[in-house]
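Asks: got a predicted structure plus its sequence, pasted below:
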Amino acid sequence: MDELIYGVWNGRVHDYRRDFGHPTPEDVPVGALQSFNPGNPVAGFAGPQGFLVFDLRATLAEVLYSYYRKARRLSCGRCTPCRAGTVIIAEALEKACNGEGESVDWAYVREVAALMAESSLCGIGLTTPAPILGAIDHFLDDLRHAPTVPRGTRDHYEVATAPCIEACPAHVEVPRYIDYIRDGHPELATAVLLEHYPLVGSCGRVCVRPCEKACVRGRVDAPVAIKDLKRFASDNAGEAVVDFFEKAPARDLPSPLAPSVAVVGAGPAGLNCAYHLLRRGVRVDVFEKEDHAGGMARLGIPAYRLPNRFLETETDAVARLGGRVHYGKALGRDFSIGDLFRRGYRAVFLGLGCPEGQYLGLEGEATDAKGYLKGLDFLLDLERAQDEGRSMPLKGDVVVVGCGNVAMDCCRSARRLLEGTGGRVTVSYRRTRASAPADPEEIEAALDEGIAFEFLTAPVEVVVEGGEVVGLKLVRMAEGEPDASGRRSVRPIPGSEFVIPCSTVVAAIGQKTDPSVFTPEDGIRFTRRGTIEVDASLATSRDGVFAGGDAAIGPTSLIRGLEEGETAAASIHEYLLTGVPGFLARRRMSEMLREGKLLDAEPPQPAPVAKPRAKIRHLDAAERVKSWDEVELGLDPDEALEEAKRCMRCYRLFSLTTLRPIPGKSALEEH
C-alpha cells in the first residue's frame, strides 16, 4: 500500500478503509514512514504520537503488541503505574493476537493506560500509552475481533531512544547507563557502554559530546554532564575495562571454521569493527603499521587529555575476545588488498585514518623551512618522543594556525614544551571564537593556560630567513553576511597585514588519507575530497572490501569513528551470511525519525526544579603546564550521584511492523 489506511495520530482519528485514493493527511508524515529496507514496506507504525496502519494484512493487535512488548522490557520498575501497566497492556494485546480479544477487559486496560500517562516518572510510562488509548477509544472492535496471527508472519523493529541517543553517532543508551550510576552501579553502567565499544574510559575523556547539545535538560538549566558520567563509570567500575573480558575459554572463541575478516588499522574504527565482529563469532585479524593499537586516539591526543595507560587496557579487549593483532604491518608496504583475499579472508575492513597533515597552501611557501610544521606531524613526533623517553626540543615563540581540536592539542602541547623558556604560543583563526570547530572547553582551557588567540586573522606568508621560520604574516578579516547555512563569510581587510615574530609555525588546518598505500589493482575508488568512496553499508567499490572512520568520511571525532566501526561490523556480518552488504536497521530508523520529525525536544514531564550541573575539577592552570599529567580530575561519587539525578530519562519508544523479514537484524544491533 502507498497510503495511510487508518490510525490515530496526535489525537486525530484517520479511517480511510472505505475511502481509498484519499489525499495524504498533512499532519501525518506518511512519506517518511512507509518504507524500511528496500522492497519491504512498513505495514504499521506506533510511537508517542499514536499508531498508523498502512496495510490491512497487519492487524492492529500485532502492530501494538510489538510496541508494548518492548515497553514491558524497558520499564525500569521505579514506578508502579509503568511497571504494572506495560505488563497488563502487553498481555491483553498478546491475547488479541491469539484471537482472544473478546475475553479482554478493555475498559480496565484503558484505565491502566490512562493512569500510566498521568503518573509515571519517565518518558516510557508517560508517552507509550498514547497508541493503546487511541486504539481503545476509536478502533476497539479491531482489538476485540482481531484474527489469530501466526508466529513469525510479520517482522518488527523497535527502538527506544531520546534526543541524546539520536545525537550520539553510536546511539549509546545514555539514560540507561546514567540510571545505573544513580543506583550505585558504575560497573553496570560500564557494561551498557561496552555494548557499543571497548574504549569506554577513553571516550569518557575526549568525546566531543554531541549528546549534551541535544540534552533536553538544557532547556531547563544546563545539559547533563553525560561525558563526565561516562568517565566516572569507567573509572569506578571496580576493574579495568579489559578485565570485563576475562580470557575467553576456547568454547567461547570464534570457531576455527568461522569465516575470517581482515581489519586494516587498529584505530577506533578498526578496533570497534573487530570488536563487534568477534562478538558475532567471526574470526578477525587486525593489521596495524605501528607497534601499538589506538591509531590517532593514541598518536594524536596528548597525554594530558588521554593517558596511554587507559587506552592500552581498553584496546586489549580485541585480543581477549580471540582476535589477533599483527603490529608493524602496513598496507602497501607489507601486503595488498589482493594479498589478504589470497590468504583466505572473506572480507576486508579499511580503518586507515587520515594520517597526512596539510600545510597552509600559501603561494610560494617554503615547506622545507626549519620550524614550519604540519599539526599532525607535530603531535605524532611528540608522542613518539615521549614513548621513547626523549625530550622534544622547542624554543622561541610558536604560532598555531587553525582552531579545531587538533589545533587546540597543538597549542596546549607547545605551551607545555615551552614552559620555563619564556616562549609564547599564539593561535590564529580566520573566523570568530563562536565559529571555531574546537570544543569550547578546549578553547577555554587554552586561554587559562596563557595561550593568546588572534581571531579573525588569516595567514598571508610564512616569513623565512636563511631557511628558518622567523615570523607569520597575517591579515585581519571582516565578517560578511550569513550564507544559506547561517555561517558568515569572511574577507580580508586591505592594509591590515601584520607579522607575529616566531620560530615555529604549526599548520593545524586539516588531515587527509594517504592514497599511496593503494594500487590500481586494489580497485578502490576515492571521492573528490580524497576519502575512500563507500555506500550506505560502508561497502567500497571492490566487492568484499568495506571502509569507515576518517578514511571514509574525513577527519572526525573518536565517537564517530567508533560508530563507523560498529556499523561496518553489522554490514560485514550480513555480507558473510548472504553475500550482500548488510541493511543497517538502526541507522534507517534514525533516518525515519529525523525525516518525520518524530522526536520532539520537550521534556516528557513537568520541568524539574533547576539544579546546577556538576563542574568537573581541573589541575590548577599554572601547575598543569609544567607536566603532562591529566588535566581533568573527574567526578567524585557524590558529584556523580547528584549529576545522574539530573537526567530526565526522556525516552520515546517507536515500533514498526513489516510484511517481510528485516535483514541483518540481531540482538547486538537492536541493543
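Replies: Great, that's in hand. Numbering: from 1, shown residues only.
Asks: C-alpha only now, for contacts and for neighbours.
Replies: Will do.
Asks: from the contact counts, what lies against the longest strand belonging to the chain?
Replies: Longest strand in the chain, counting residues (DSSP state E): strand 468-482. Applying 3 or more C-alpha pairs under 8 Å, 6 or more residues apart in numbering; DSSP states H and E, one finds that strand 468-482 contacts strand 457-465, strand 488-492, strand 498-501, strand 504-507.
Asks: tell me the angle the first one makes with strand 488-492.
Replies: Between the axis of strand 457-465 and that of strand 488-492 there is an angle of 30 degrees, by axes from the mean of the first three to the mean of the last three C-alpha atoms, to 10 degrees.
Asks: going on from the strand or helix carrying Phe232, what's the next piece of helix or strand?
Replies: Secondary structure from DSSP states H and E places Phe232 in helix 226-235. Tracing the chain past helix 226-235, the next element assigned as helix or strand by DSSP H and E is strand 260-264.
Asks: centre of the chain to that next one, how far?
Replies: Per C-alpha atoms, centre = their mean, to the nearest Å, the displacement of strand 260-264 from the mean C-alpha position of its chain is 22 Å.
Asks: moving C-terminal of that strand, what's the next helix or strand?
Replies: Per DSSP H and E, strand 260-264 leads on to helix 268-279 as the next helix or strand towards the C-terminus.
Asks: would you turn the helices and strands packed on strand 468-482 into CSV with mean neighbour count and distance to Val109?
Replies: Formatted as CSV, those follow (neighbours: other C-alpha atoms under 10 Å; distance: least, C-alpha to C-alpha, whole Å):
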stretch, mean neighbour count, distance to Val109
strand 457-465, 21, 66
strand 488-492, 16, 55
strand 498-501, 15, 74
strand 504-507, 27, 65
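Asks: second one coming, line it up with the first:
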Amino acid sequence: MSKEKVKMPEQDPQVRNKNFEEVALGYTKEMAMEEATRCLNCKKPFCMDGCPVNVPIPRFIQEVAKGDFDKAFDIITEENALPAICGRVCPQENQCEGKCVRGRAKGSESVAIGRLERFVADYHRDHGKKDESKIVKNGKKVAVVGSGPSGISCAGELAKRGYDVKVFEALHKTGGVLSYGIPEFRLPKALVQYEIDTVADMGVDFETNVVVGRTITVDELEEEGFDAIFVGSGAGLPRFQGIPGENLNGVYSANEFLTRVNLMKGYMFPDRPTPVKVTNTVCVVGAGNVAMDAARTAKRLGAENVYIVYRRSEEEAPARKEEIHHAKEEGIIFKFLTNPIEVKGEDGWVKSLVCQEMELGEPDESGRRRPVPVEGKTFEIETGTFIVAIGQSPNPLIRQTTPGLDTQKWGGIIVNEETNETSRENVYAGGDAVTGAATVILAMGAGKKAAQAIDEKLSKK
C-alpha cells in the first residue's frame, strides 16, 4: 500500500497562469478507488474529530473503495450540504487530514480525504439522480441573512427539517464569498451555483439585492412573522495598513479586486462591463489564502511581476501550503520578512512601494515570533498596483440597526457558544460575522449548529 497520496492531475503551471480554468483536474474513478484503499478504517476515526461538520469520513471512503459512489455521496450529504465546495477549498491539512493516523507515520502521507470528497460530489453531479423525496413542512418560517457558506448550511439543515426558509442576499448573485471572493480557477462558479440550486430544490427561497440593515431591518423581519433569524452576513469590510499613500489610484483592497474579477467577471472585459486595471508589476501585502488568490489572479490578468510582500517568514504564512506551492509554480515572487511602509505616487497614481526589511524577534500573544524592523534596511519596488490582503471585518450595518445586539469591539457578533444564539432572543449568528474572516468549513459548521439549536427551540413551542 503506497505511503503517498494518489497524485491529483493539474494544468501545467505555465499554461494555467494565463487562464481562469480550474487548476486541479480531479481524480478518475480508478484514482479515487486506489486512494480510498489507503484508508485504514480506524476503530477510532480521529479524522472525524477534525471535521467541523462531522462527515462520517471512513464510511464514505469505504464506499468509494467498493466503487459505490452514490452511497458515498449519500453518506457525505447526511452532514455536509456543499461537498464539491468543501473538497476544493477546505484546509484539510489542518483538519481531517491533519488528524489522519496514516499521515502520522514517518514518511507517510494522510489519506486524500478532500480529493475523495470532491470526486464523489463531482461524480454525483455528472451521473447521480436528484433527490425526489418530499419534505413535510412544519408551518414555521426562518429568515437567513446572507447566502454564503454559513447561511447556505443553516438554510439547508432547516429545510430538511420542514421549515420555510427565506435567504436574503445583499448582492445580485447568491453564494457570498464563494461567488465574490474565491477565484474561478480554484472554485468554478457553475459548481457554486449547482450547490445552491440543490439547496433551492429543497424549498429554500432566495431573494437577492436585499441589504439587511438598510433595505429591511432585523426588527422588520420579526414583524413579518419569521420565527427565528440567522445572521450569516460574513466579513466583507476590508482592513488597510494605514500607511501613507493608500488613497492613491491603483490601490485595491483584495475584497474589491477579487469581487471585480470573480463576481463582476472583470477577467472577461470588454465582453463584461467591469474593467480591472493591473500594471506590469503588482504587489500584494499579506500571505493568507486571499493574498494568494489576489496574486494569482493578477498574474492571470497579465501582470508580469507579481510580488507577495509579508512581514513574517514563510513558516508563519497563514495560507494553505498547497496555495503557496501553486503560487510559486505560477511564478509569483515572495518577499518574506518584508513590510510595506509607504506607497509613493505620481500624478495621483501608484508609482512604487517602500518596504522595510524585518527580522523575527520574541513570540507575541499569538505564539508566533514578532516581526521587528531591521534598522536602516529599506528598499523600493516599482509598481503601479498595490493590493491589500491583511484581513476583513464584519460590515457594521446589522449591528448599527439592531437594538440589543451585543458585539465585540472589532464588530463580531457575540453568540452563545453552544447554540449560536445572540443577545436578541430567536436571533442567531455564525460564520465570519461572528469570528471575523475564517474558513468556509468553519462557517458551515456554525450554520449547521445554529440550525440544530433553532429547531430544538422552535420544536418546543
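Replies: Cool, the structure landed. Just so you know, these numbers come straight off a predicted model, no measurement behind them.
Asks: re the thing from before, how about the helices and strands packed on strand 468-482 of structure 1, which one is nearest Gly389 of structure 1?
Replies: When those are compared for distance to Gly389 of structure 1 using C-alpha to C-alpha, the nearest one is strand 504-507, at 23.0 Å.
Asks: if we look at the very next helix or strand once past the closest one, which residues are touching it?
Replies: Downstream of strand 504-507 of structure 1, the next assigned helix or strand under DSSP H and E is strand 511-512. Residues outside strand 511-512 of structure 1 that contact it (C-alpha atoms under 8 Å, 6 or more residues apart in numbering) are 354-358, 376, 530-531, 551, 554-555.
Asks: report the buried members of those residues.
Replies: With burial judged by 16 or more other C-alpha atoms under 10 Å, the buried subset of the contacts of strand 511-512 of structure 1 is 354-355, 357-358, 376, 530-531, 551, 554-555.
Asks: which bit of structure 2 covers the helix holding Phe232 of structure 1?
Replies: Against structure 2, the aligned range for helix 226-235 of structure 1 is residues 113-122 (TM-score structural alignment).
Asks: show me how far stretch 512-530 of structure 1 is from its chain's centre.
Replies: Here the centre of mass of C-alpha atoms in stretch 512-530 of structure 1, compared against the chain's by C-alpha atoms, centre = their mean, lies 25 Å away.
Asks: for the nearest residue to Gly128 of structure 2 once chain neighbours are set aside, give its distance to Cys47 of structure 2.
Replies: In space, not counting the residues next to it along the chain, Gly128 of structure 2 is nearest to Asp70; the distance is 6.7 Å by C-alpha to C-alpha, 6 or more residues apart in numbering. Applying C-alpha to C-alpha, to the nearest Å, the value for Asp70 of structure 2 to Cys47 of structure 2 is 22 Å.
Asks: so between those two, which is more surrounded?
Replies: Higher neighbour count among Asp70 of structure 2 and Cys47: Cys47, with 24 against 18, using other C-alpha atoms under 10 Å.
Asks: show me what the helix holding Phe232 of structure 1 is packed against.
Replies: Other helices and strands packing on helix 226-235 of structure 1, by 3+ C-alpha pairs under 8 Å, 6+ apart, are helix 174-182, helix 186-194, helix 200-206, helix 637-644.
Asks: coming back round to it: mind putting the buried ones among the contacts of strand 511-512 of structure 1 in CSV, distance to Arg587 of structure 1 included?
Replies: Written out in CSV, the entries for these read as follows (distance: C-alpha to C-alpha, whole Å):
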residue, distance to Arg587 of structure 1
Cys354, 24
Pro355, 28
Gly357, 31
Gln358, 33
Leu376, 32
Gly530, 25
Thr531, 21
Ala551, 20
Gly554, 20
Pro555, 21
